[in-house]
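>>> here's my sequence, what's the structure:
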Amino acid sequence: MKIGLYFGSFNPVHNGHMIIAGYVSEFTDLDQVWLVVSPHNPLKPKQTLLNDYQRLAMVKLAIGNNRKIKATDIEFKLPKPNYTIDTITYLHEQFPSHTFVLIMGADNLESFKKWKNWEMLLEQCELYVYPRKESDGGELLHHPRVKVINAPLVELSASFIRESIRNKKDVRYMLPESVWDYVEEMHFYEKGPSND
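Predicted coordinates for the structure are as follows:
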């Protein structure tokens, strides 16, 4: 199978994420898209990030019964700090018959040469790149291993959603309904970063 890997902290998963995942699963040659929930990034402040398993639960709620998209906690099991190249190496060992593709925004492609072992990563995986406002993808955009996909341009960020919830704004239409219900029920993101 040809699997697209869509990495993110998904804090929370929102309709922008799901539109990209849905588009790539239906309009490219991928058999499945795996949403890889990243554990806490040592470079990011911990206080704004929900527990790993709470974020995984929201991704599973967002996906529902779609067989072409699945949530994975594969990175939870790997040593930290973890890099994408380590995840890819592990996945190739676990699933030798699968081909893996990295799904990323044009902004990530611009900084891709800063990633650990980026050249090896590009040898092992194609990159499917979706458009991002104010980003042209940089010098790797025309690399033979890079495929630009014409996914809808969605300007929605998890940080905007978190801040809006803190400010008591109703953002239910920016999240899958099941995710919004869970966020409300659990009172996620209602307090400022210092109280999380």
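>>> from now on I want contacts and neighbour counts done on CA atoms only, so please keep to that.
Fine.
>>> got a list of contacts for stretch 46-60?
9-13, 35, 37-40, 70-73, 76, 179, 182, 193-196 (CA atoms under 8 Å, 6 or more residues apart in numbering).
>>> so how far is residue 151 from residue 179?
23 Å (CA to CA, to the nearest Å).
>>> neighbour-wise, which of those two wins?
A direct count of neighbours by other CA atoms under 10 Å for residue 179 and residue 151 places residue 179 higher, at 24 against 17.
>>> any idea how far residue 152 is from the more buried one?
If you go by CA to CA, the gap between residue 179 and residue 152 works out to 21 Å.
>>> ends of stretch 89-102, how far apart?
13 Å.
>>> report the buried residues of that stretch.
When burial is assessed from 16 or more other CA atoms under 10 Å, stretch 89-102 yields the following buried residues: 99-102.
>>> just stretch 65-77 next, same as before
Within stretch 65-77, the residues that count as buried by 16+ other CA under 10 Å are 68-73, 75-76.
>>> cool, stretch 125-132 as well?
Under the neighbour-count criterion of 16+ other CA under 10 Å, stretch 125-132 has 125-132 buried.
>>> what do you get for stretch 153-166?
Buried-residue list, stretch 153-166, by 16+ other CA under 10 Å: 157-158, 161-163, 165-166.
>>> before we move on, the earlier item: format the buried residues of stretch 65-77 as TSV; extra columns: secondary structure and distance to residue 170.
Shown next, in TSV, are those (DSSP: H, G, I helix; E, B strand; the rest coil; distance: CA to CA, whole Å):
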residue	secondary structure	distance to residue 170
68	coil	30
69	strand	27
70	strand	28
71	strand	26
72	strand	29
73	coil	29
75	helix	32
76	helix	31
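>>> I'd like the structure of this one too, to check against the first:
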Amino acid sequence: MKIGLYFGTFNPIHAGHLIIANHMVEHTDLDQVWMVVTPHNPLKKKSSLLDDYHRLHMVHLATENYPKLKASDIEFKLPQPNYTTHTLTYLEEKYANYEFALIMGEDNLNSLHKWKNYEVILKNYSLYVYPRLETKDVVADGVVNGTDKFDYKNNPKIKMIDAPVVEISSTFIRENIKSNKNVQPLLSPKVWEYIDHNLFYKK
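As a prediction, this is how the structure comes out:
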């Protein structure tokens, strides 16, 4: 079985995440996509990041009607800070019969050379890359990176996927909730109900 790993804080998970994940599993050779919830780094200021298990629960709620999409708390069990290379090593040991690949936006691909052990990742794993309208400052593997370009386009491990361009951000959703604007079209109904019931992102 071939598993695509889609990492994110999912704070909160929204329609854009589901569109990308579902496209990957329906239009590539991936059998499943695991939505890997990135835990809060205890050394960093929490800001508006919800508790790990609230974010995981929302991913469960959002994916319950998508049998090929799975919520994963695998990084909750690993030492902080989280590095993708360590997570991949752990998964290879735990699921020896599975093949893993990474799913990322083109913005993250452009800063892959700043990741820990990126050469090892690129040698051993396929990368399924979806397009972004523009490359902004992004968080890549725990470090805030600029827009440095590094040409991987001709690497056989890089698979550029013609997925829909979705420019919905969790930041936009949080800011709009705080401003009492209606964001329901951007969220799964049960995710919206969970956020509204718990008054998340109101402050």
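>>> ok, so of the buried residues of stretch 65-77 of the first structure, who is nearest residue 91 of the first structure?
Nearest to residue 91 of the first structure among the buried residues of stretch 65-77 of the first structure: residue 75, at 10.0 Å, using CA to CA.
>>> need the contact list for the closest one.
Neighbouring residues of residue 75 of the first structure by CA under 8 Å, 6+ apart: 36-39, 82, 87.
>>> try 7 Å
Neighbouring residues of residue 75 of the first structure by CA atoms under 7 Å, 6 or more residues apart in numbering: 38-39, 87.
>>> out of everything not next to it in sequence, what's closest to the residue of the second structure positioned farthest from its centre?
Distance from the C-alpha centroid of the second structure peaks at residue 180, with 26.2 Å (CA atoms, centre = their mean). Once flanking residues are discounted, residue 180 of the second structure sits nearest to residue 202: 8.0 Å by CA to CA, 6 or more residues apart in numbering.
>>> what lines up with that neighbour in the first structure?
Residue correspondence to the first structure (TM-score structural alignment): residue 202 of the second structure is matched to residue 190.
>>> residue 157 of the first structure versus its match, what's the distance?
Distance, residue 190 of the first structure to residue 157 of the first structure, using CA to CA: 17 Å.
>>> again with residue 18 of the first structure
Here the criterion is CA to CA. By it, residue 18 of the first structure lies 12 Å from residue 157 of the first structure.
>>> over to residue 12 of the first structure?
Relative to residue 157 of the first structure, residue 12 of the first structure is positioned 9 Å away (criterion: CA to CA).
>>> which of the buried residues of stretch 65-77 of the first structure sit farthest apart?
Greatest spatial distance in these: 68 and 76, 22.0 Å, computed using CA to CA.
>>> settle this for me: the match of residue 202 of the second structure is touching residue 165, isn't it.
Yes - assessed by CA atoms under 7 Å, residue 190 of the first structure is found in contact with residue 165 at 5.8 Å.
>>> quick one: the helices in the first structure?
Applying DSSP state H to the first structure gives helices spanning 15-27, 52-63, 84-94, 106-110, 118-124, 158-166, 177-186.
>>> can I get the ones you listed in JSON lines with distance to residue 147 of the first structure?
Putting the helices of the first structure into JSON lines (distance: least, CA to CA, whole Å) gives the following:
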{"stretch": "helix 15-27", "distance to residue 147 of the first structure": "12"}
{"stretch": "helix 52-63", "distance to residue 147 of the first structure": "25"}
{"stretch": "helix 84-94", "distance to residue 147 of the first structure": "19"}
{"stretch": "helix 106-110", "distance to residue 147 of the first structure": "11"}
{"stretch": "helix 118-124", "distance to residue 147 of the first structure": "12"}
{"stretch": "helix 158-166", "distance to residue 147 of the first structure": "26"}
{"stretch": "helix 177-186", "distance to residue 147 of the first structure": "31"}
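>>> residue 3 of the first structure: which of the ones you listed is closest?
Closest of those to residue 3 of the first structure is helix 15-27, at 9.2 Å (criterion: CA to CA).
>>> residues in contact with the closest one?
With contact meaning CA under 7 Å, 6+ apart, helix 15-27 of the first structure is reached by 31-33, 68, 151, 154, 156, 174-176.
>>> which one of those residues is nearest to residue 44 of the first structure?
Closest to residue 44 of the first structure, out of all of the contacts of helix 15-27 of the first structure and judged by CA to CA, is residue 156, at 19.5 Å.
>>> that closest one matches what in the second structure?
Mapped onto the second structure by TM-score structural alignment, residue 156 of the first structure lines up with residue 168.
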